[in-house]
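# sequence first, predicted coordinates after that:
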Amino acid sequence: MMKSLASRAFPLLVLAASSASPLLAGEAESTPAAIAPAATPSKVNVLFQLDVSDHYITPRGLNVENDGVIFQPLLLAFVNLYSSDTGFVDNVSLTAGMWSSIHSEKSGADPGRWNEFDPILGFTVKFADIFKFDTTYTAFDSMVDSYPTSHHLELKLSMDDSKWLGPWALNPYIAYWQELENKATVVFNPLTSEESFYFTVGINPTAKIGPVKLEFPTFMNIVDDDFYQQFNGTGGGSGIAVVSTGIKASVPLTFIPEGYGHWTWYAGVKYYHLSNDGLEDGNLVLTPNGDHDENDLFQFHTGITAFF
């Protein structure tokens, strides 16, 4: 179940385009070259990503799948609604898309390989040159009938501190994640389960070594008592439930012409430390053949991103 964007994580990108100004055919050399007007940047851009992994672990620490190979395609469309170089509000944009999890091994109540489908709708405001506020709606739809479709809202405030820290920027953020309808976690007793929430505090330090971009995404989730549920149907406990960190290296695929978009290959590893009784009980159900240490999970992943 369940991937956020926010989470998960997803960055809005800006694609700049310009045009050349060749001499008109047959024009005398003494005549000034005709200057073609700069092309207007597109108001609509598209991001496609295909992530390949050895696990499906959600940002909430749920170890949904630990067998076989996991394919997770993401498709997002960005619509620029407003831009300004002078006002307090720099940019307003709309995001719409979808995410899926497809597994090489069958799983779920009605076993299948297409495990999950998540529609995404978001609204982003960038302001004061360094801040970004994201409002994102997601739904988690189990294609293998493992749980009722759940609906959620995430509010996220992030800051670009590279203006002061340069290459040592931390890119901090805070987020609030709320279940709107049905649970996004494992439910043991529907009669006592309630929609709940959690907070995320995180950073995403970045560095560049030649063409290689390194990222160190790190966050912790602070949950309400009712967010997870234990075997006995009581709350899983409040406080810090998930602490995660990792490293991701990205390299642009410069052999692909710019006219075909901006392509990047990446690879990385994520580490999750879990410290919530309800979360641990849920993972015993999701992956009964579990990992060696259920409190410490590692995920290796690689993939390709294309931006048009």
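The structure has been received and is ready for your questions. All of these numbers come straight from a predicted model, not from anything done at the bench.

# all contacts plus neighbour counts: C-alpha atoms, from now on.
Noted.

# all strands for the stretch 1-150 of the chain, in order.
For the stretch 1-150 of the chain, the strands defined by DSSP state E, counting those that start in this stretch cover 44-53, 56-57, 63-65, 70-83, 89-107, 112-127, 131-142, 150-159.

# name the helices or strands packed onto the fourth one?
Yep, that's strand 70-83 we're talking about. Using 3 or more CA pairs under 8 Å, 6 or more residues apart in numbering; DSSP states H and E, the elements in contact with strand 70-83 are strand 44-53, strand 89-107.

# next SSE downstream of the lengthiest helix in the chain?
Longest helix of the chain, by residue count under DSSP state H: helix 277-286. Sequence order places strand 296-307 as the next helix or strand after helix 277-286, per DSSP states H and E.

# report the buried residues of that next one.
By 16 or more other CA atoms under 10 Å, the buried positions in strand 296-307 come out as 296-299, 301-307.

# reformat the strands of the stretch 1-150 of the chain as JSON lines; add distance to residue 266.
Listed next are the strands of the stretch 1-150 of the chain as JSON lines, based on distance: least, CA to CA, whole Å:
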{"stretch": "strand 44-53", "distance to residue 266": "9"}
{"stretch": "strand 56-57", "distance to residue 266": "17"}
{"stretch": "strand 63-65", "distance to residue 266": "22"}
{"stretch": "strand 70-83", "distance to residue 266": "14"}
{"stretch": "strand 89-107", "distance to residue 266": "18"}
{"stretch": "strand 112-127", "distance to residue 266": "23"}
{"stretch": "strand 131-142", "distance to residue 266": "25"}
{"stretch": "strand 150-159", "distance to residue 266": "23"}
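
# nearest to residue 262, of these?
The closest of the strands of the stretch 1-150 of the chain to residue 262 is strand 44-53. By CA to CA, the value is 9.5 Å.

# that closest one - contacts with which helices or strands?
Packed against strand 44-53 by the contact rule (3+ CA pairs under 8 Å, 6+ apart) you find strand 70-83, strand 296-307.

# redo that, cut-off 10 Å
Strand 44-53 sits against strand 70-83, strand 89-107, strand 262-274, strand 296-307, with contacts defined as 3 or more CA pairs under 10 Å, 6 or more residues apart in numbering; DSSP states H and E.

# would you mind giving these as TSV with distance to residue 180 added?
Formatted as TSV, the helices and strands packed on strand 44-53 follow (distance: least, CA to CA, whole Å):
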stretch	distance to residue 180
strand 70-83	22
strand 89-107	19
strand 262-274	24
strand 296-307	28
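
# between these, which one is nearest to residue 57?
strand 296-307 (7.6 Å).

# second structure for comparison follows:
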Amino acid sequence: MRHTHTLYFNICCLLLVCLLPFLQGCSEKEPQQEHTVVLQDDLGRKLRLPAQPKRVMAFSPAMTEMLFAICDTATIVARTPNCDYPEGVKTKPVVNNYPVDYEQVLALKPDIVFTSEGITPLDVAAQLQELGVAVYYQKYRTVEDVFSGMEAIGRITGRERQAKHLADSLRLQVKEIAQRHTQNQPPQRILAITWTDPIYVYGQNTLLTDKLHLLGAENAVQELFDQPYPALTREYILKLNPDVLLGGSPEKLEQTFFSLYPELRKINAYQNRRIYAPTGNLLERPGPRVVESILELERFLYP
């Protein structure tokens, strides 16, 4: 009987020795089988990333605002030098995005970097993806594009419910604002300048156009230029003859814009003192504060 037990014990030990390499191989491979997904961004680019990103950041201040509004802030690993809202963003490490500091980005190991059309060159995104960092672009032509962008971020980061709740609440506010301006005739024509020498303006294919449309107004620049922020001549602006000029206070523009181009004092906006200084990071950023931007424009157009 003792001989039988000894033989049985030896056979079990032999089987364990034979199976040990196989069991070790299984345990070593398991962590490598991380679930990934393939996504297509707003530019039609395909990228692969973890199904549940745990480390995220953005190269666009507007998208950083989106991340803070939607994501668990512990997952946001960095900000750019221009990211200044909300207040909590200032606790995050600063990463240069223009030019991109590749070493800083790689050291932070983000699963995905969010950016928007026109912010990050495509060759930079390609370089980051070669280094193992997925770059996801969004583009915005309408206010609804901003809300859809928030929902996309929610789906990607596993915060779909939070993103949809935010987007739907903002949609409701926009609907209420638009209902106040369904009978405005004729529409006011607004020119918004971004630079004075040369004169760069918000073109027709910018988010501003849709914001104005919701307010029963229109972008004075009706022509569709190749660039979203085209440079205009003084003669062209005189022909536009905008009712409202956005870009600075009357005092500031008197010292800069109109002193450079005194003939532009003929436009309706100057003659009627309809010159306003919008809050820069509201007008410029297609983020969660887009409704605040529309409300500010409403105060200018209907004082």
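Ah, there it is. Just so it is clear, the model here is predicted, and its values are computed rather than measured.

# can you give me the TM-score here?
After superposition, the two chains reach a TM-score of 0.22 (TM-score structural alignment, normalised by the length of the second structure), with 109 aligned residues with a CA RMSD of 6.5 Å.

# please identify the helix or strand for residue 114 of the second structure.
strand 112-116.

# residue 265 of the first structure is nearest to which of the strands of the stretch 1-150 of the first structure?
strand 44-53 (9.8 Å).

# that closest one vs strand 89-107, what angle?
Using axes from the mean of the first three to the mean of the last three CA atoms, to 10 degrees, the inter-axis angle of strand 44-53 of the first structure relative to strand 89-107 is 30 degrees.

# could you pull out the helices for the stretch 1-150 of the second structure?
Counting by DSSP state H, counting those that start in this stretch, the stretch 1-150 of the second structure has helices at residues 2-29, 61-70, 102-108, 122-130, 143-157.

# highest mean neighbour count out of those helices?
Counting by mean count of other CA atoms under 10 Å, helix 61-70 has the highest mean neighbour count of those, with a mean of 24.

# re earlier: can you tell which of the helices and strands packed on strand 70-83 of the first structure is closest to residue 268 of the first structure?
Using CA to CA, these put strand 44-53 closest to residue 268 of the first structure, at 9.7 Å.

# and for residue 252 of the first structure, the neighbour number?
Neighbourhood size, residue 252 of the first structure [other CA atoms under 10 Å]: 17.

# isn't it right next to residue 307, touching?
No. Contact between residue 252 of the first structure and residue 307 fails when scored by CA atoms under 10 Å: they sit 11.2 Å apart.

# between those two, which contacts overlap?
Shared contacts of residue 252 of the first structure and residue 307, defined by CA atoms under 10 Å, 6 or more residues apart in numbering, are found at 262-264.

# looking at those, which has the most residues close by?
Highest neighbour count within those: residue 263, with 21 neighbours (other CA under 10 Å).

# what separates that residue from residue 46 of the first structure, distance-wise?
12 Å (CA to CA, to the nearest Å).

# same check, this time on residue 221 of the first structure
To residue 46 of the first structure, residue 221 of the first structure is 30 Å away according to CA to CA.

# who has more neighbours out of the two?
Set side by side, residue 221 of the first structure and residue 46 show more neighbours around residue 221, with 23 against 18, by other CA under 10 Å.

# residues near residue 293 of the second structure, how many?
By other CA under 10 Å, neighbour count at residue 293 of the second structure equals 22.

# so how far is residue 3 of the second structure from it?
Distance from residue 293 of the second structure to residue 3 of the second structure, by CA to CA: 88 Å.

# ok, residue 143 of the second structure next?
From residue 143 of the second structure across to residue 3 of the second structure, the span is 84 Å (CA to CA).

# the nearest residue to residue 290 of the second structure once chain neighbours are set aside: what secondary structure?
Nearest residue to residue 290 of the second structure, sequence neighbours excluded (CA to CA, 6 or more residues apart in numbering): residue 282, at 6.9 Å. Following DSSP: H, G, I helix; E, B strand; the rest coil, the label given to residue 282 of the second structure is helix.

# quick one: residue 282 of the second structure and residue 291 touch, right?
Yes. Residue 282 of the second structure lies in contact with residue 291 (CA under 10 Å); the separation is 9.1 Å.

# is it fair to say residue 169 of the second structure lies in a helix?
Yes. Under three-state DSSP, residue 169 of the second structure sits within a helix.

# ok so, going back, tell me which of the helices and strands packed on strand 70-83 of the first structure lies nearest to residue 208 of the first structure.
When those are compared by CA to CA, strand 44-53 sits nearest residue 208 of the first structure, at 21.2 Å.

# just want the angle from that closest one to strand 296-307.
Strand 44-53 of the first structure and strand 296-307 are oriented at 150 degrees to each other (the same axes, to 10 degrees).

# next, the contact list for the closest residue to residue 265 of the first structure other than its chain neighbours, please.
Nearest in space to residue 265 of the first structure, with sequence neighbours left out and distances taken as CA to CA, 6+ apart, is residue 304 at 4.6 Å. Counting by CA under 10 Å, 6+ apart, residue 304 of the first structure touches 48-52, 73, 250-253, 263-267.

# measure the closest residue to residue 47 of the first structure other than its chain neighbours to residue 132 of the first structure for me?
In this structure, residue 47 of the first structure finds its nearest non-sequential neighbour in residue 307, 4.5 Å apart by CA to CA, 6+ apart. As judged by CA to CA, residue 307 of the first structure and residue 132 of the first structure stand 20 Å apart.

# repeat that for residue 126 of the first structure.
For residue 126 of the first structure, the distance to residue 132 of the first structure - CA to CA - is 4 Å.

# check which helices and strands the longest strand that the second structure contains sits against.
With secondary structure taken from DSSP state E, the second structure has its longest strand at strand 189-195. Helices and strands touching strand 189-195 of the second structure, as assessed by 3+ CA pairs under 10 Å, 6+ apart, comprise strand 200-201, helix 207-214, strand 218-219, helix 234-240, strand 244-246, helix 268-271, strand 275-276.
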